[in-house]
Structures are given as C-alpha cells and as structure tokens.
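> generate coordinates for the sequence data below:
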Amino acid sequence: MTHTDPVPDSVAPRPLARRLLAEFLGSALLVTVVVGSGIAAAQLSPDDTGIQLLENSTATVLGLAILILMLGPVSGAHFNPVVTIADWFLSRGDPQGFSAGHIAPYLVAQTAGAVGGSLLANAMFDVGTTFSDHQRASSGHLLGEVVATAGLVLLIFSLVRTDRTVVVAPAVGAYIGAAYWFTSSTSFANPAVSIGRMFSDTFAGIAPSSVPAFVVAQVVGAAIGVGLALALYPSGAAMPHTHQGESHV
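From the prediction side, this is the model:
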C-alpha cells in the first residue's frame, strides 16, 4: 500500500462520535436483551424460577455475542466501564493504546445506553418504569460479582494478549451464560448494566440501594482480573485497539 492508497474501512481509525454511538447502542441493546428476556421469562414460566433463569441466560448469551460481532469493529464493543478502564490500563504504555481522554465519554455512553435499554424493555412489555425493589447486596452476591467480573476481565484480556480476538464474541457470550448459573449474583459483572437494571422492577431488576455495593465489587473483581492477566500473560501480543477497528469486547 502506498501513501496515496485509501485506508480500508476495516482498519481505519474510527471517529470518537461513531465509537460512542456504538457503545451507547450496544449497551442499550444488551440491557434490552437482559431485561426484556427476563420479563418474557417471568410471563412464560411464572411458577419456575429455574426455567426463567434458563430463558433469561440463553437470550443473553446469544444477544451479547451478536452485539460484539456487530459493533466490535466500531468501538471495540466494551459495553462495560470496567472493560474500558482495564483496556486503558493494560495498553497505557502503547502509543496506539486506548486513550485516557476517551474513558469518560465511553463510560457516559455506556451508562446512558444501559438506562435507555431498560426503559425500552419496560415499554415493549408495557410494564411501566419504576425502581426495582429486588435487594441483591448480600455478602454472597457481592462475592459472586467479584468472581464474575474477575473472570470476565481475565477472559477478555487473555484472548487479546494472545492474539485470539476472533473468538472473543462466542467466548464472552459463553462465559456470561455460565456465570449466570455458577455465581450467586447471576453475573451482572458490569457497572453500567447494574445502573440500568435498577430502572426495571422485574425479574432482572436490582434495587438502587444494592447498586453501589455491586459496583464496588465489580471494580474489585476487575482489578483482580487485570492482575491475573498480567501475571499469566506479562508480554502479550500487540493489542488490537478500538481505533484500529478490532473487537475485544
């Protein structure tokens, strides 16, 4: 390629506005999937919470993988504040790494999208929007969030640092689906999603009073995940960052 050749769209830097739109849209649709499938599950299987969780987790697995594939080439498909911050931290020594100046805009887009997704799901199922009264902040739930978030961050960046981003979408979907079942908290693992889900008093909701503790647990889990990624893969492959058009969640 000469200097006069156009840069292919697959590797061209993405304007920040386009990336923020992708993060907003992805976060919104992710929460719409989680909350909407939770409402549908409660309506379809009102007497069996196990079946409700199976229906909810299956929709989330498929929806998350599709959203990563669809929007990853634009923004990296973070959809998660702790993933954004971890990306910056792990790539901060790389001139091509995630810019610290883009952290705040990403977090705002993700959180606004998550709230919008909850409102959209409520409207589609005509359940109204009220704060959830589903208390979740027990010690077991918080430990579950630490475990879920640590595993998610470790998975993402172990794949990134070993140049296996092609499998991120199915791997992350599969991990979240499994974590619905093996963690006591059903694996929120995402501060933006936690905030969004407090706006729906349904199967997938979380009480506002539980959200701060969940966010703290998620931040702790993310720090553990980053530490493990560095310990296991100290000199990872070249990071495929968002402005290069690659997806790493």
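> only C-alpha atoms for contact and neighbour calcs from this point on.
Noted.
> max-length helix in this structure?
Looking across the chain with DSSP state H, the single longest helix is helix 16-44.
> who are the contact partners of the residue nearest to Phe157 when sequence neighbours are not counted?
The shortest distance from Phe157 to any non-neighbouring residue, by CA to CA, 6 or more residues apart in numbering, is to Ala229 (6.4 Å). By CA atoms under 8 Å, 6 or more residues apart in numbering, the contact list for Ala229 reads Leu154, Phe157, Ser158.
> show me what contacts the second one?
Counting by CA under 8 Å, 6+ apart, Phe157 touches Val226, Ala229, His248.
> the last one: how many residues sit nearby?
When you say that, I think you mean His248. His248 has 29 neighbouring residues, counting by other CA atoms under 10 Å.
> ditto for Asp48
For Asp48, the neighbour count with other CA under 10 Å is 11.
> what about it, distance to Ala112?
32 Å (CA to CA, to the nearest Å).
> ok, Thr58 touching Gly177?
Yes: if you go by CA atoms under 8 Å, Thr58 and Gly177 touch, sitting 6.7 Å apart.
> to compare against the first, here's another:
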Amino acid sequence: MSTAVPPARRVVAEAVGTAALVAVVVGSGIQATELSRDVGVQLLANSLSTVFGLGVLIVLLGPVSGAHFNPVVSLAAWWTGRRDGDGLSLRQLAAYVPAQIAGAITGAVLADAMFARPLVAWSTHERFAPHLWISEVVATGTLILLIFGLARTGHARLAPAAVACWIGAAYWFTSSTSFANPAVTIGRAFTDTFAGIAPTSVPAFITAQLLGAAAGLGLVVLLFDPLLPSPAREVVDAAVPAASFAEQGSSRP
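This is a model prediction of the structure:
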C-alpha cells in the first residue's frame, strides 16, 4: 500500500472491496442453491467463487488500501506497526473498521437485490456451538499467521494467491467454513440465504475471531519475528475472508 494514497481513497477501497467480497460470497451461495440440491456441490461452487473473487480483489485494491477487507487484519496491522509507525495509524484503523462493516452489509443487500430477494432479511441460520467457535479461532489464527508470515519473510507479493487458496481450503477443513472476518460475519446476518448467520450467533463468532487473531499474532512473533522487520503496510488480505466465508448448507450446523 503506497503511503501516497489519500486516506479517504483507502477507506473507500476498503468499503468497496469488502462489499464486493460479501456480494461474491452471498450471491454465489444463492446461485448454488438454485442450481443444485446437493449440499456438497453448493459448497464447492460457493468456495470456488470466493477463491477467485478474493484473489482478484486483493490484486486490484491491495496497492490502494492494503486490501484488508477484514477488521482483525486491520487491527493486527495497527498492533504490529504501532511502535515504529510502519503500519496503520490508530486514526486509520478507526476509519477502516466502520468502512469494512458498512461495506459488508452493503454487499449482502446487493447480492439479495441481484437475485430478487428481500433486501434485508435477518438470517435464521443458527451457528451457535463450541465446535464452530473452535473452527473460527483456527481459521482466523491461521489467516493472520499466513498474511503476516508472508510479510515477515519478504513474500507479501504472494498474498493474493496464497490468501485466496488458504480461504478456499478452510471452507472445507473447518466446520464453520471459515468466516474468519468480523465485518463479513455481521454482513451475512442481513441475508436469510445459504450464506447467512443468525444475529444471535454473531457475537460468539466475533469473539472467537478476535481470540484467533491474538493467537495468530503470537505465532507470528514465535515463528517469524527474528527474520525480517517487514512493513505491516505490505500485508494484504481478506478475508474472508476473509473471507469468509462460505456457508455450509442447511444440513450442517
């Protein structure tokens, strides 16, 4: 992320990128359920769409804002760079997070609009179980480890492909399908579709994501801190995460 980019443009990039990411997640989930009744096929379509969409968004908007699209990534970037001033400033963090949340909600509403669904319909998909919270700790922690590990080893340029691929894998090896993103989690509460999460399940997911982010940062220090003092501003994400990100279908918690 270039320091020459105006702050307002960075914030807009975060809002637009997060909105586009959630539109991809929710829209592909709706499309998948309309095209197939098989939950495995639905999840495959949803995950592939998210992988491709996330990778493209990171490549496009990374040079503008860092392509965080995720409050825990922004928080980690601020935390790791707070002493040397090489990451996000506290003011930038305070601007990024609301923009990401607003973008996520907008993306969910946009996806519903594209498929002629109610623009806002609170999700009824309850995801309130300890195994899902453990999955969110793991998904978020490994995402932070990947992003900041790449930066610490001088491989931040690989982030678009690496982060997108990891999110795609986490769709399948975590029972929560790797939301790993507080903003996306909030946005997905606004759609009662394949990708939704009930509002009552959101606080526990976000708590697990914050715990995962702290664990991921601890692993970065343990594994990579002595290697390279790589600038936090090189870090890019999502996700879905990010991404986040996929929904696991009605037959799963």
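> re earlier: what's the counterpart of the residue nearest to Phe157 of the first structure in the second structure?
By TM-score structural alignment, Ala229 of the first structure lines up with Val220 in the second structure.
> stretch 65-85 of the first structure: which residues count as buried?
65-69, 71-85 (16 or more other CA atoms under 10 Å).
> nope, stretch 97-107 of the first structure is what I meant
Residues of stretch 97-107 of the first structure classed as buried by neighbour count (16+ other CA under 10 Å): Gly97, Phe98, Ser99, Tyr106, Leu107.
> please enumerate the helices of the first structure.
16-44, 49-75, 81-91, 103-124, 139-161, 168-182, 191-197, 211-232.
> deepest in the core, which of those is it.
Of all the helices of the first structure, helix 191-197 has the most neighbours on average by mean count of other CA atoms under 10 Å, namely a mean of 27.
> tell me roughly how far that helix lies from the second structure on average.
Helix 191-197 of the first structure, aligned to the second structure and superposed, deviates on average by 0.2 Å (mean CA distance after the TM-score superposition for the first structure).
> which residues sit against that helix?
The contact list for helix 191-197 of the first structure (CA under 8 Å, 6+ apart) reads 27, 31, 35, 79-82, 107, 110-112, 114-118, 132, 188, 204-206, 208, 211, 214-215, 218.
> what range in the second structure does it sit on?
Per TM-score structural alignment, the counterpart of helix 191-197 of the first structure in the second structure is residues 182-188.
> which position in the first structure aligns with Thr206 of the second structure?
Rather than Thr, residue 206 of the second structure is Ile. Residue pairing (TM-score structural alignment): Ile206 of the second structure is matched to Val215 of the first structure.
> can you check which part of the first structure stretch 59-73 of the second structure sits on?
With TM-score structural alignment as the criterion, stretch 59-73 of the second structure aligns to 69-83.
> residues in contact with that stretch?
By CA under 8 Å, 6+ apart, stretch 69-83 of the first structure touches 10, 14, 18-20, 22-24, 26-27, 67-68, 84, 106-107, 110, 153, 169, 190-193, 218-219, 222, 241-243, 245-249.
> please apply the same query to stretch 117-125 of the second structure.
By CA under 8 Å, 6+ apart, stretch 117-125 of the second structure touches 109-110, 112-113, 188-193, 196-199.
> buried ones in that stretch?
By neighbour count on 16+ other CA under 10 Å, the buried set for stretch 117-125 of the second structure is Arg117, Leu119, Val120, Trp122, Ser123, Thr124, His125.
> tell me the residue in the first structure aligned with Thr18 of the second structure.
Correspondence of Thr18 of the second structure to the first structure, assessed by TM-score structural alignment: Ser27.
> any idea how far that match is from Leu107 of the first structure?
Counting by CA to CA, the gap from Ser27 of the first structure to Leu107 of the first structure is 10 Å.
> next one: Phe157 of the first structure
According to CA to CA, Phe157 of the first structure and Leu107 of the first structure sit 19 Å apart.
> understood, closing this out.
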